[in-house]
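[1] Coordinates for the following, if possible.
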Amino acid sequence: MTPDSVLKHSPFELNASFCLIIITILLVISVLFKLTRRRRRSKKSKVVVPPSPPKLPFIGNLHQLGTLPHRSFQALSHKYGPLMLLHLGRIPTLVVSSPDIAREIAKSHDVVFSSRPQTTAAKIFLYGCKDVGFVPYGEEWRQKRKICVVELLSLKRVQCFQFIRKEEVEEMVNNIRGACESVINLSQMLITTSNNIVSRCVLGHKYEAPHGSTSFGDVARKAMSQFVALSVGDFFPSLGWIDYVTGLIPKLKATSGELDAFFEDVIQQHKMMMKNNYEGEPCDYDKKDFVEILLQLGQDGMLDFELTNDDLKAILMDMFVAGSDSSSTALEWAMAEMLRNPTTMKKAQEEVRGVVGKKAEVNVKDVGEMKYLKCVVKETLRLHPPAPLLAPRATRSSVKLRGYDIPPKTSVYINAWAIQRDPEIWERAEEFVPERFENSVVDFKGQYFEFIPFGTGRRGCPGMSFGIASIEYILANLLYWFNWNSAQHIDMSEVYGLTVTKKIPLHVRPTMP
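    Got it, this is the predicted structure:
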């Protein structure tokens, strides 16, 4: 080998060639990276998001949430518009305060907006969100909602439960009659009556605890309170471990365990009862409770999926919480507003007593003829929707709404409370005026987006008829049997929870007419 050939293949020359190749590759990668970044920036610059209030580092707009979020959202929307994007921790959150935008969501994009955020409390209390309210949108949701609408909450089923409403309201009336001329806590009486009605319809019995022990109602109310407790993991998913450190998750699991044991006992009792009935006389269809109906559907192979015990318990939890708390809350607000507006109270009582006449009881047919009473209920739900932000939704994919780009997995709140108090829609918006509904076709069934206390679209409340039947019947009896006087100044302050209730319970003095 000659020196020239050695020089041709010297290590230096080989290394230089290799370095040149590497440098060329790096230059190409660098150019491609810059071009990609430019494209991304260009693409990102075309994304138009809704107006947002200024946010703080890390926490975003959480500090602007307040203790009454529906009021905080309303105040912010006055400044930033009816379609507003907040950042609650790491969670993008869309707030809608316009009936037109709510209509567009329900009519044009309902499927995209039909999912639910999976909160920490919902996953614990509802067995991984196996209920109807929080289960993700899809075939499982369709099947479970169909069961509720067709089998549990149909108009026929609501009518079948009238005997329960009648018995529980009679007991309430007798208790009030025994306390006439005295001051009573009407709020507590309404909670007890509503809970008893729902408990008998859903579970088959009133489950009253022995003296000194904890009742199912007490545990259920504790669960309702904990359901809306602040969870760090809901706003900062990577910091969910903090909820263990603070003790929140152990508390939720402890309460959930109490409820689970109770539901398991109820289910086993029903299975034993149904086994005995099959060997003897079949149970009267009209008197079946929700547990028996669901178990029967599973046994008869009437479902397109397996209804596990966890599914059943989650649905029962849905029915109890949504059915009892919302009804008692609406009744409490209705009585409070009428006590503050004696002319309305007098007009409603005159109608109720005129329709019932001298009969010994108020029946369902009578209630159907009470047009002004229905206006009172509508006006109560307008001013005081039990769930002012409805149930939160979540986007399943990106969507264009009013020219804005809404990303997937965005939490969505429709502020029904703000919409129903909008002075551009409602005359004397902040006043209690049932007469506004006397010659109006507007109702609460989800087609008039200025009035949506039960929500709208696929995720609207399936228990509307069940709740309204109880509210109207109880209210008619209260107005028929007693005159009412407030025992105190009526404080209309609110407390935010699963429902928005009066902060100060309603203490009143009933008298015989």
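
[2] can we go C-alpha only for contacts and neighbour counts from here?
    Will do.

[3] can you list the residues that contact stretch 120-138?
    Residues outside stretch 120-138 that contact it (C-alpha atoms under 8 Å, 6 or more residues apart in numbering): 114-118, 141, 144-145, 223, 226-228, 231, 233-234, 252-253, 256, 310-315, 317-318, 459.

[4] Filter those down to the ones in helices?
    141, 144-145, 223, 226-227, 233-234, 252-253, 256, 310-315, 317-318 (DSSP state H).

[5] and stretch 170-190, how far apart are its ends?
    End-to-end distance for stretch 170-190, by C-alpha to C-alpha, to the nearest Å: 13 Å.

[6] If we go by neighbour counts, what in that stretch is buried?
    170, 172, 173, 176, 177, 180, 183, 184, 186, 187, 189, 190 (16 or more other C-alpha atoms under 10 Å).

[7] this one next, for a side-by-side:
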Amino acid sequence: MQLEPIFISVFSIFCNRPRVTFAERLVYSKDLAFSSYGEYWKELRKISALHLLSGHRVESFRTIREEEANFMVDKIRECCSSASSAVNLSEIIFSFTNNVVCRVAMGRKFGEDEGAKKFSELIMEFMNLIGVFNVADYIPWFSVVNNFNGLNARVAKNSKEMDCFLENVLLGMANDSTNRVSLVRDNIKAVILDLFTAGTDTSAATLVWAMTELIKHPEIMKEVQTEIREITKGKFCITEDDLGQMHYLKMVIKEALRLHSPAPSLIPHESIQDTNLLGYDIPAQTRVFINQWAIANDPMLWDEPEEFRPKRFLNTSIDYQGKDFKFIPFGAGRRGCPGILFATPNMELPLANLLYHFNWSLPNGVTSKDVDFAEELGIILRKKSPLLLVPTPCGF
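    The predicted structure is shown next:
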């Protein structure tokens, strides 16, 4: 049986999101990711695509990305002054994605001061709370438990601090007369919050996993570096013009997304009407979960799926646009992530720079067998422990 036509036909039926209590409190019940499907959601998606995520807009942010990539390289070079000193690559990568998003959304970044650290902690806590299991979403009368386990207090504190931060962000879109849906400050803050959370943590997590896999497989890292260095031919700086030729690099990112998708393994949806799927009667408002991890690790779809093999994407048209249902790290259908164009250069450019400017090794006493692949539970599946690597500058 051909399943893809069946799935396409029911996308519109399962395009709703189930109610998530903590998410509603943290994102004003008005954001794009968790809003119910309807006219408001459609308008919000249009605004996001028009103002932030269109191809033209993403291209306009190119200078920001290239500048931040160069800053990242300079920061690592400063850390190389002492021989064999390891750097916290997880922290450096998060700083890159965070700075890009801050400059795009606010026209400024926080730098390295205490404010930057506080903002990073604020985002991390937000993502943890969004992804935490809340038994009250399934058994409402258990909600009282959250008064004793501290979750209600944490949500209230994070919501207040995040709101204060967003109030300082320019909210010019609220006065856009072309919007069909009337938008107030909370609507725009919810859109900006989506950008900060989805645009920062997901790309950073993917890059950390990519570097983790490459340090575990040095032969693959060497092949990717050879490709990058042959294309750039000793240039001082990599530009986004160079990325189009880096096919192996793109395969590495695809494989990192397949094995370590930053999105939740179980993607929640909700039916908006009664339907029948593969002989099963499914009532309206039924919560269903798409197990994208199981799809990406299915031996019937992938040869040796547990292995990190970027070349499995060689000479294939498989990408992460949501058209190939065996590979959906950004989702698919109407609720697929609208930020793919924004995320792609945010992953490719920094990874190319890391592999071009430096050779990487593990700290003294650490072997490839010791590399930790444990995941931190939450809405974003980050690497639980920081990735500590030793960079060696290349003399270009």
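
[8] could you flag which of the ones in helices among the contacts of stretch 120-138 of structure 1 are buried?
    141, 144-145, 223, 226-227, 233-234, 252, 256, 310-315, 317-318.

[9] Against residue 263 of structure 1, how distant is the residue nearest to the spatial centre of structure 1?
    Nearest to the geometric centre of structure 1 sits residue 391, at 3.7 Å (C-alpha atoms, centre = their mean). With distances taken as C-alpha to C-alpha, residue 391 of structure 1 is found 24 Å from residue 263 of structure 1.

[10] Do you have the helices of structure 2 handy? List them.
    Using DSSP H, helices in structure 2 cover 3-10, 21-26, 39-48, 55-60, 62-79, 89-106, 114-131, 151-167, 185-216, 218-232, 240-243, 247-259, 292-296, 340-357.

[11] Residue 378 of structure 2: which of these is closest?
    Evaluated with C-alpha to C-alpha, these place helix 114-131 nearest to residue 378 of structure 2, the distance being 4.5 Å.

[12] Buried residues in the closest one, which are they?
    Of the residues in helix 114-131 of structure 2, those buried (16+ other C-alpha under 10 Å) are 116, 119, 120, 122, 123, 124, 126, 127, 128, 129, 130, 131.

[13] aligned partner of the fourth one in structure 1?
    Just to be clear, that refers to residue 122 of structure 2. Residue 122 of structure 2 maps onto residue 219 in structure 1 when the alignment is built from TM-score structural alignment.

[14] for residue 389 of structure 2, same thing?
    Residue 389 of structure 2 maps onto residue 508 in structure 1, by TM-score structural alignment.

[15] Can you give me every residue that contacts its match?
    Residue 508 of structure 1 neighbours (C-alpha under 8 Å, 6+ apart): 183, 184, 185, 186, 484, 485, 486, 487, 488.

[16] can those residues go into CSV with extra columns for distance to residue 19 of structure 1?
    Formatted as CSV, the contacts of residue 508 of structure 1 follow (distance: C-alpha to C-alpha, whole Å):
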residue, distance to residue 19 of structure 1
183, 94
184, 91
185, 87
186, 87
484, 94
485, 94
486, 91
487, 92
488, 89
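
[17] Looking at structure 2 now, which of these still hold up?
    Retained in structure 2: 183, 184, 185, 186, 484, 485, 486, 487, out of the contacts of residue 508 of structure 1 (criterion both residues aligned by TM-score structural alignment, their matches' C-alpha atoms under 8 Å).

[18] Could you tell me where the host helix or strand of residue 34 of structure 1 falls in structure 2?
    Using DSSP states H and E, residue 34 of structure 1 falls within helix 11-45. Mapped onto structure 2 using TM-score structural alignment, helix 11-45 of structure 1 covers no residues at all.

[19] do the same with stretch 463-478 of structure 1
    Taking TM-score structural alignment, stretch 463-478 of structure 1 hits residues 339-354 over in structure 2.

[20] Over to stretch 365-375 of structure 1?
    By TM-score structural alignment, stretch 365-375 of structure 1 lines up with residues 241-251 in structure 2.

[21] Then stretch 325-335 of structure 1?
    By TM-score structural alignment, stretch 325-335 of structure 1 lines up with residues 201-211 in structure 2.

[22] In stretch 233-250 of structure 2, which residues are buried?
    Buried-residue list, stretch 233-250 of structure 2, by 16+ other C-alpha under 10 Å: 238, 239, 243, 246, 248, 249, 250.

[23] And for stretch 268-286 of structure 2?
    Those would be 268, 269, 270, 271, 272, 285, for stretch 268-286 of structure 2 by 16+ other C-alpha under 10 Å.

[24] Provide the aligned range in structure 1 for it.
    Using TM-score structural alignment, stretch 268-286 of structure 2 pairs with 392-410 in structure 1.

[25] Could you do stretch 91-109 of structure 2 as well?
    Using TM-score structural alignment, stretch 91-109 of structure 2 pairs with 188-206 in structure 1.

[26] how about residue 120 of structure 1, what's its match in structure 2?
    In structure 2, residue 120 of structure 1 lands on residue 21 (TM-score structural alignment).

[27] Now for its match, how many residues are close by?
    15 (other C-alpha atoms under 10 Å).
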